[in-house]
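**Student:** For reference, the sequence and a predicted model appear below.
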Amino acid sequence: MIDVKNVSAGYGDGEVIHNVNFRIGRGEIYILLGPNGSGKTTIFRVVAGILPPTKGRVMIDGVDIWEDERVKSRLGYLPEGERVYPDLTVLKNMEFFAKIYGIGEDRIREILENFGLSEYRNKMAGTLSRGLRKRLAIARTLLHDPEVVILDEPFSNLDIESVMALRDRIFEMLEEKKSILLSTHILDEIHNFEEGRVAIVKGGRMLVEKDLQSLVGSTEMLLKVSNPDKAGEILKDHGFSVSVTKSALIVGTEKNENISDAIKVLIENGIAVLEARYKSNPLEKFFK
């Protein structure tokens, strides 16, 4: 679907990324993992057709996006942050981008409904919660139904419920056979994706590329909650392996979906989840 071949790029006289290579098939997710300043955003700007490479090619189904501008319409790019116009209503935000792609009102109405934004259509985007602004930004990114979706740090600065909602939306896009390129500096977020590949980026170079399962495997998750004893009983009743400490729960899991399920069960039963993280992360060794 999309092939990135020997790409280098930078700003001015200096290169920021060096000889980047990867491929994403239809319905696959590819995750770039690295600290801030590692070069992830520069890679995304090249793949999205914004920053020309100094070397290498970006191909969609064998067509170079820098040789045929029409191919770029098959891309949807969400830069880091919400990137919506705060002084425009939700509807006006969508209409602005719809004009760029020549999209009519029916598609705007459809995607607002699909993203649960119809009731906010006349509200100023700047008055929405951070989670809703992110939802609006993703709706805008998908307005023209792109085949390749590029999400730069989509989970940053979101509360747990918004993260879970966004994660579910990504799973839906994968079921729709969209190719997803996603970046994060949050190591724990990798555990929530069962299939796909992850590349560790540092200093503008890809240090390692692995299947997600070969890196993640089984884990233990630490949850800080409002009532550990009650929360532990609830999760045990739902079949989770749980141990309770003075201030937290330790939830054992061998299936990544159980992590999200555990948090959902607690929230549905009135337990506030204050923090969710993994006791240890096998990916940490690549950052030392």
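**Tutor:** Okay, I see it. Numbers count the residues shown, from 1 in each chain.
**Student:** CA only for contacts and neighbour counts going forward, please
**Tutor:** Fine.
**Student:** Have a look at this protein and report its longest helix.
**Tutor:** helix 160-175 (DSSP state H).
**Student:** Other residues contacting that one?
**Tutor:** For helix 160-175, the surrounding residues in contact (C-alpha atoms under 8 Å, 6 or more residues apart in numbering) are 27-29, 131, 135, 155, 180, 260, 273.
**Student:** next one: stretch 91-101
**Tutor:** 84-85, 104, 108, 121-122, 125, 140, 143-144.
**Student:** The same query, at a cut-off of 7 Å, please.
**Tutor:** 84-85, 104, 108, 121-122, 140, 144 (C-alpha atoms under 7 Å, 6 or more residues apart in numbering).
**Student:** Just put those residues in TSV and tack on distance to Leu266, secondary structure and neighbour count.
**Tutor:** Compiled in TSV, the contacts of stretch 91-101 are given as follows (distance: C-alpha to C-alpha, whole Å; DSSP: H, G, I helix; E, B strand; the rest coil; neighbours: other C-alpha atoms under 10 Å):
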residue	distance to Leu266	secondary structure	neighbour count
Val84	32	coil	19
Tyr85	35	coil	17
Gly104	41	coil	11
Ile108	35	helix	21
Arg121	31	coil	18
Asn122	33	coil	13
Arg140	32	helix	26
His144	37	coil	21
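**Student:** For those, could you give me JSON lines that also reports distance to Gly37?
**Tutor:** Below are those laid out as JSON lines (distance: C-alpha to C-alpha, whole Å):
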{"residue": "Val84", "distance to Gly37": "23"}
{"residue": "Tyr85", "distance to Gly37": "26"}
{"residue": "Gly104", "distance to Gly37": "39"}
{"residue": "Ile108", "distance to Gly37": "35"}
{"residue": "Arg121", "distance to Gly37": "36"}
{"residue": "Asn122", "distance to Gly37": "37"}
{"residue": "Arg140", "distance to Gly37": "26"}
{"residue": "His144", "distance to Gly37": "30"}
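**Student:** Name the residues of stretch 130-139 that are buried.
**Tutor:** Neighbour counts using 16 or more other C-alpha atoms under 10 Å place 130-139 of stretch 130-139 among the buried residues.
**Student:** The structure to be compared is supplied as follows:
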Amino acid sequence: MSIEVHNVSKFYGNQKALNNVSFKVKQPEIVGFLGPNGAGKSTMMKILTTYIKPSSGETKVNGYSSEQLQDIQKSVGYLPEHNPLYLDMYIKEYLSFNADIYKVNKSRINEVIALTGLTPEIHKKIGQLSKGYRQRVGLATALLHDPEVLILDEPTTGLDPNQLIEIRNLIKSIGKTKTVFLSTHIMQEVEAMCDRVIIINKGEIVADKTLKDLRDEKEQVVIVEFDYRVEDAFLLKLPKASKVINTYDFVYEITFKTSEDMRSYVFDFAHDNQLKILQLNQKNASLESLFRELTSN
């Protein structure tokens, strides 16, 4: 396993940021780490990169324990949420500075510049770059020493649509041979890039699923509006109905555990019970709806 987290908790004073968190990530794999603001994502990433220590529990990265700081740091590339850069340096100058720290051959600098699409801006100082290109410099720095594990905190922040596609393709390419553990708020990015998603809420893991499992889950949501209120328990008598939410007034979202279109069943149900249907729509259950469901409380 590239990343192993066993019963990790982290306190900041009396505030618990992580509560007994455990998961594993293999190589190669791209894992999306999702959660609302303050859920503990950045704290977990800082622990994995040895920037901070957990209050309790154990972590391993590339087989190295959290006590083997230099070994972990040599084998991990890290792009933090707030990308720290020397704005008065030129791109190549900054990467050369980091290459000296990692004791990397300077030929690697041109490789990561080309890899991250920085070539058109190579003549500029970092302070002259757009936010998107600054993000590319941070990603180039994380890749400079050819690490086995990439830990990326909000890697697509500030990118325009074209840059976003390029960086997405780059991350997908890297993930064919390396472990990529990334956080993001953009659900579409997770669905486009990741093999698996881990959702954290209030410092606890609330879901750990592969994207294939999410796509294969036979589940749908039917939105129906009646002419008067209906008890949730009554609607749960529909075939394969698993959940009912009264979203507002007389509008209901009914979740069915099946891929079969259930609108005809809802229509027949309304007819049999002398209900009028004012609207009847279907939507697919998605990663976004799962995220909202698990992090809304």
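**Tutor:** The structure has been received and is ready for your questions. In this text, all values refer to a predicted model and were calculated from it rather than measured experimentally.
**Student:** And the contacts of helix 160-175 of the first structure, which is closest to Val201 of the first structure?
**Tutor:** Set against Val201 of the first structure, the nearest of these by C-alpha to C-alpha is Ile29 (16.1 Å).
**Student:** which one is the closest one nearest to, not counting chain neighbours?
**Tutor:** Distance criterion C-alpha to C-alpha, 6 or more residues apart in numbering; nearest residue to Ile29 of the first structure, sequence neighbours excluded, is Ile180 at 4.7 Å.
**Student:** what's the matching residue for that neighbour over in the second structure?
**Tutor:** In the second structure, Ile180 of the first structure lines up with Val180, judged by TM-score structural alignment.
**Student:** Is that match in a helix, a strand, or coil?
**Tutor:** When classified by DSSP: H, G, I helix; E, B strand; the rest coil, Val180 of the second structure comes out as strand.
**Student:** Same question for the one 10 residues further on.
**Tutor:** Classification of Val190 of the second structure by three-state DSSP places it in helix.
**Student:** Tell me who's in contact with it.
**Tutor:** Gly32.
**Student:** What spatial separation is found between it and Leu211 of the second structure?
**Tutor:** Distance of Val190 of the second structure to Leu211 of the second structure, given as C-alpha to C-alpha, to the nearest Å: 9 Å.
**Student:** Which of the residues in stretch 214-223 of the first structure are classified as buried?
**Tutor:** Of the residues in stretch 214-223 of the first structure, those buried (16+ other C-alpha under 10 Å) are 215-216, 219-223.
**Student:** now stretch 242-254 of the second structure
**Tutor:** Neighbour count says stretch 242-254 of the second structure has 244, 246, 251-254 buried, by 16+ other C-alpha under 10 Å.
**Student:** Where in the first structure does it fall?
**Tutor:** Going by TM-score structural alignment, stretch 242-254 of the second structure lines up with nothing in the first structure.
**Student:** Spell out, range by range, the helices that occur in the stretch 1-150 of the first structure.
**Tutor:** Here the stretch 1-150 of the first structure has its helices, by DSSP state H, counting those that start in this stretch, at 40-47, 90-101, 105-114, 130-141.
**Student:** Report all helices and strands that the third one contacts.
**Tutor:** Going back to what we said before, that points to helix 105-114 of the first structure. Contacting helix 105-114 of the first structure under the criterion 3 or more C-alpha pairs under 7 Å, 6 or more residues apart in numbering; DSSP states H and E is no other helix or strand.
**Student:** between it and helix 90-101, how many degrees?
**Tutor:** Here helix 105-114 of the first structure runs at an angle of 130 degrees relative to helix 90-101 (axes from the mean of the first three to the mean of the last three C-alpha atoms, to 10 degrees).
**Student:** and helix 105-114 of the first structure, how far from the second structure on average?
**Tutor:** If you overlay the two and look at helix 105-114 of the first structure, the average distance to its match in the second structure is 1.9 Å (mean C-alpha distance after the TM-score superposition for the first structure).
**Student:** for the last one, same thing?
**Tutor:** Helix 130-141 of the first structure differs from its equivalent in the second structure by a mean of 1.2 Å after superposition (mean C-alpha distance after the TM-score superposition for the first structure).
**Student:** outside of that helix, which residues touch it?
**Tutor:** Outside helix 130-141 of the first structure, the residues touching it (C-alpha under 7 Å, 6+ apart) are 76-78, 82-84, 94, 111, 115, 125, 158, 162.
**Student:** For Asp68 of the first structure, state which of these is nearest.
**Tutor:** Of the contacts of helix 130-141 of the first structure, the one sitting nearest to Asp68 of the first structure (C-alpha to C-alpha) turns out to be Gly76, at 16.3 Å.
**Student:** Please tell me how far the nearest residue to the closest one once chain neighbours are set aside sits from Ile263 of the first structure.
**Tutor:** Computed as C-alpha to C-alpha, 6+ apart, the closest residue to Gly76 of the first structure that is not its neighbour in sequence is Val149, at 4.8 Å. Here Val149 of the first structure is placed at a distance of 27 Å from Ile263 of the first structure (C-alpha to C-alpha).
**Student:** Of those two, give the one with the bigger neighbour count.
**Tutor:** In this view Val149 of the first structure and Ile263 are compared by other C-alpha atoms under 10 Å, and Val149 has more residues nearby, 24 against 21.
**Student:** Just flag the most distant two among the contacts of stretch 91-101 of the first structure.
**Tutor:** Asn122 and His144 (21.4 Å).
**Student:** so who does the nearest residue to Arg197 of the first structure once chain neighbours are set aside touch?
**Tutor:** With C-alpha to C-alpha, 6+ apart as the criterion, Arg197 of the first structure has its nearest non-adjacent residue at 4.4 Å, and that residue is Asp211. Neighbouring residues of Asp211 of the first structure by C-alpha under 7 Å, 6+ apart: 196-198.
**Student:** please redo it, this time with the cut-off set to 10 Å
**Tutor:** Applying C-alpha atoms under 10 Å, 6 or more residues apart in numbering, we find Asp211 of the first structure in contact with 30, 194-199.
**Student:** Ile150 of the first structure versus that one, what's the distance?
**Tutor:** Distance from Asp211 of the first structure to Ile150 of the first structure, by C-alpha to C-alpha: 19 Å.
**Student:** cool, Lys224 of the first structure as well?
**Tutor:** 32 Å.
**Student:** Most widely separated two among the buried residues of stretch 214-223 of the first structure?
**Tutor:** Greatest spatial distance among these (C-alpha to C-alpha): Leu215 and Leu223, at 21.8 Å.
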